[in-house]
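Student: no sequence on this one, just coordinates:
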C-alpha cells in the first residue's frame, strides 16, 4: 500500500486573490471554503489524479525562495504563448540566479511564490 499527494497547502496573505489567479492559470474552480482558507481544484473535485490546492491565510511574511515550487506545462499552446497568458493573468518573471540558458521560465504569482513554466506540452 502507498500514499499519494491529494492536497498542497500554500500559506498566503490574500487567499481570495491567489485563488482567482491559480484558478485562471490551472483551469481550477473553488471547491470549498473553511474560515479564511480556500480549496481549489479540478472540476471533478477532490481525490482525482490532480491534487487540490489549499490557500491558507497567514500574516507571516514569505522569507526567501520557496523550498517547494510548482512546475507547469501548457496543455494547449507553445511555451511562449503560455508565458504571455501567465503574465497577463498577473504572474511576473523573476530572477533566482538562473543563467539564461534554461529551457524554462521562472515566474512568481501575485504574492511572490515562485513557479516554473516548462517547455513541454502535456495533454
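Tutor: Sure thing, it's come through. What you see is a predicted model, and the numbers here were worked out from it, not measured in a lab.

Student: going forward, measure contacts between C-alpha atoms and count neighbours the same way
Tutor: Noted.

Student: residues of the strand or helix carrying residue 9 that come out buried?
Tutor: Residue 9 is located in strand 7-12, with elements delineated by DSSP states H and E. Within strand 7-12, the residues that count as buried by 16 or more other C-alpha atoms under 10 Å are 7, 10, 11, 12.

Student: and of those residues, the nearest to residue 27?
Tutor: residue 7 (16.2 Å; C-alpha to C-alpha).

Student: next up, a structure to set beside the first:
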C-alpha cells in the first residue's frame, strides 16, 4: 500500500484572499473554513477524490527561508498564453527565480508571493 497526497497546507497571512485566488485559478470551491484560522478549498466533489485539497492556514509571519514547495499548474481549456493572461488578471504576477527566458513555463507568484509555475502542456479536465 502506498500513500497519496490528500491535502496541501500553506501558511499565509490572509487565508480568505488566497482561497479566492486559488479557487479561480483551479476552479475549486471552499470546502471548509474556520473564521480567522483556515480555509480549505478543493474540487466540487470534496475531500478524498483524485485531486488533493489545499488548506490555507493563518500565520502572522511567514516561515523563515524560501518556501521549498511550489505548485505547478496546466491549463485545461485554453493555450498557455491565454491562461497566463487570465492568471495575471486574477492577481498573479511574474516572478524571477533566475530563468533564462528559454523555459517552456512561466514562473508566477500568487498575491502573497508564493511562487508557482504555469506549464505549457494542456491537460484534460478531470
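Tutor: Done, it's in. No experiment lies behind these values; they were computed from the predicted model shown.

Student: show me where the first structure has its strands.
Tutor: Under the criterion DSSP state E, strands of the first structure are mapped to 7-12, 29-34, 37-41, 52-57, 70-74, 92-93, 105-108, 114-121.

Student: could you export these as JSON lines, including distance to residue 22 of the first structure?
Tutor: Below are the strands of the first structure laid out as JSON lines (distance: least, C-alpha to C-alpha, whole Å):
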{"stretch": "strand 7-12", "distance to residue 22 of the first structure": "11"}
{"stretch": "strand 29-34", "distance to residue 22 of the first structure": "9"}
{"stretch": "strand 37-41", "distance to residue 22 of the first structure": "8"}
{"stretch": "strand 52-57", "distance to residue 22 of the first structure": "9"}
{"stretch": "strand 70-74", "distance to residue 22 of the first structure": "11"}
{"stretch": "strand 92-93", "distance to residue 22 of the first structure": "14"}
{"stretch": "strand 105-108", "distance to residue 22 of the first structure": "11"}
{"stretch": "strand 114-121", "distance to residue 22 of the first structure": "11"}
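
Student: closest one to residue 64 of the first structure among those?
Tutor: Closest approach to residue 64 of the first structure among the strands of the first structure (C-alpha to C-alpha): strand 114-121, 10.2 Å.
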